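>>> sequence isn't available, so here's the structure alone:
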């Protein structure tokens, strides 16, 4: 049996050790690969996270979405059901940092009215680890899994990760785990078969 807490601890530490330069380079390379993916090119509404814990930084991706006139949606944790709702954010809201800090440490948009994940074309998802079959290990809160499990129509789910987060060892998938459709690291782009 895989020790998920050990995997999470090891990879969180590895992410924290990345330099600012490493993070910036990784973000640029991921954006370059993302722009080549048809699912991104054709998506009109994109759900994306605000990086907070050493994930692939998303500022350049968000700005590129604005530049391409794509609608950007940020996640907000709904306290009633511990699922994510998606808040549409304008360039001025984003650039003026209209966010509140959640108790878990990440920033969230300041709004209570959001849209359901089913309304998004593309969902860019953070992760701690992913195997070559699309099984994702997150931070442990289960927010993305719960949200996607309730979706009638699922957007294309694309994980963003540093290359060391891609595992050659397959992870055991629990019945509630929501697999990715694809993964981008600074080195490669993968599409997983369903």
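Ah, there it is. Keep in mind that what you see is a predicted model, and the values were worked out from it rather than measured.

>>> only C-alpha atoms for contact and neighbour calcs from this point on.
Will do.

>>> the lengthiest helix in the chain packs against which elements?
Of all segments of type helix in the chain, defined using DSSP state H, the longest is helix 20-34. In terms of contacts (3 or more C-alpha pairs under 8 Å, 6 or more residues apart in numbering; DSSP states H and E), helix 20-34 is packed against helix 59-67, strand 182-184.

>>> putting a second one here so we can go through both:
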């Protein structure tokens, strides 16, 4: 299964990298008009987003929209050691710095535990109709949100993948620790579990 995932990651990275800049920008702005997403971005809600790296789906339009709508916006901080991320506040008081893997992160005194977030927008390499997610392979999101697997009914925070439609595949190989999403937003659709 590891070899299968590695090959799939390589293929999906190539597909994602081939998307034009214009199509990337268009897709990133398209999700800001999705009614299901707009419903989640309410004043005072704790919303986690991310700074896209490489060819990842850009979350910047959603970051700007969430801030404008009065949400409390947080960005993940990838640890130098281990896999459990923390989340740091992004607002006008934030000062940018470079974190692990050269990912820009805001420096702010306010942090939020993963359990206390309301909605988390998640990057991904691939997804399927069951909302299985194929990530970069580091296991950071899987580890950070492992507590959600133990819950039977209450699934906070809501986990929404951001992806290009071309990242959708027939079926992904899945292991017990792989993160399942509550929804996935692309430039064309908003997917929920079937």
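Everything's here; your move. Owing to the predicted nature of the structure, the values given are computational and were not obtained by experimental measurement.

>>> let me see the TM-score of these two.
Put the two chains on top of each other and the TM-score (TM-score structural alignment, normalised by the length of structure 1) is 0.86; 188 aligned residues with a C-alpha RMSD of 2.3 Å.

>>> please identify the most buried of the helices and strands packed on helix 20-34 of structure 1.
Greatest average neighbour count among the helices and strands packed on helix 20-34 of structure 1 goes to strand 182-184 (a mean of 23), per mean count of other C-alpha atoms under 10 Å.

>>> that one vs structure 2, mean deviation?
Here the mean offset of strand 182-184 of structure 1 against structure 2 after fitting is 0.4 Å, by mean C-alpha distance after the TM-score superposition for structure 1.

>>> show me which residues of the longest helix of structure 1 are buried.
23-24, 26-28, 30-31, 34 (16 or more other C-alpha atoms under 10 Å).

>>> thinking again about what came up before, so for residue 110 of structure 1, which of the helices and strands packed on helix 20-34 of structure 1 sits nearest?
helix 59-67 (17.3 Å; C-alpha to C-alpha).

>>> residue 159 of structure 2 belongs to a strand, doesn't it?
Yes. Counting by DSSP: H, G, I helix; E, B strand; the rest coil, residue 159 of structure 2 is found in a strand.

>>> please say which position in structure 1 it maps to.
Under the alignment by TM-score structural alignment, residue 159 of structure 2 pairs with residue 157 in structure 1.

>>> give the equivalent position in structure 1 for residue 118 of structure 2.
Match for residue 118 of structure 2 (TM-score structural alignment): residue 121.

>>> ok, its match touching residue 157?
No. The criterion here is C-alpha atoms under 8 Å, and residue 121 of structure 1 misses it with residue 157 at 9.1 Å.

>>> tally of neighbours for residue 98 of structure 1?
Residues near residue 98 of structure 1, counting by other C-alpha atoms under 10 Å, number 14.

>>> next, work out how far apart it and residue 43 of structure 1 are.
24 Å (C-alpha to C-alpha, to the nearest Å).

>>> chain neighbours aside, what residue packs nearest to the residue nearest the centre of structure 1?
For structure 1, the residue nearest the mean C-alpha position is residue 125 (1.7 Å; C-alpha atoms, centre = their mean). Spatial nearest neighbour of residue 125 of structure 1, excluding adjacent residues (C-alpha to C-alpha, 6 or more residues apart in numbering): residue 159 at 4.6 Å.

>>> and the helices in structure 2, which stretches?
So, for structure 2 - with DSSP H - the helices run 2-17, 21-30, 35-40, 60-68, 140-144.
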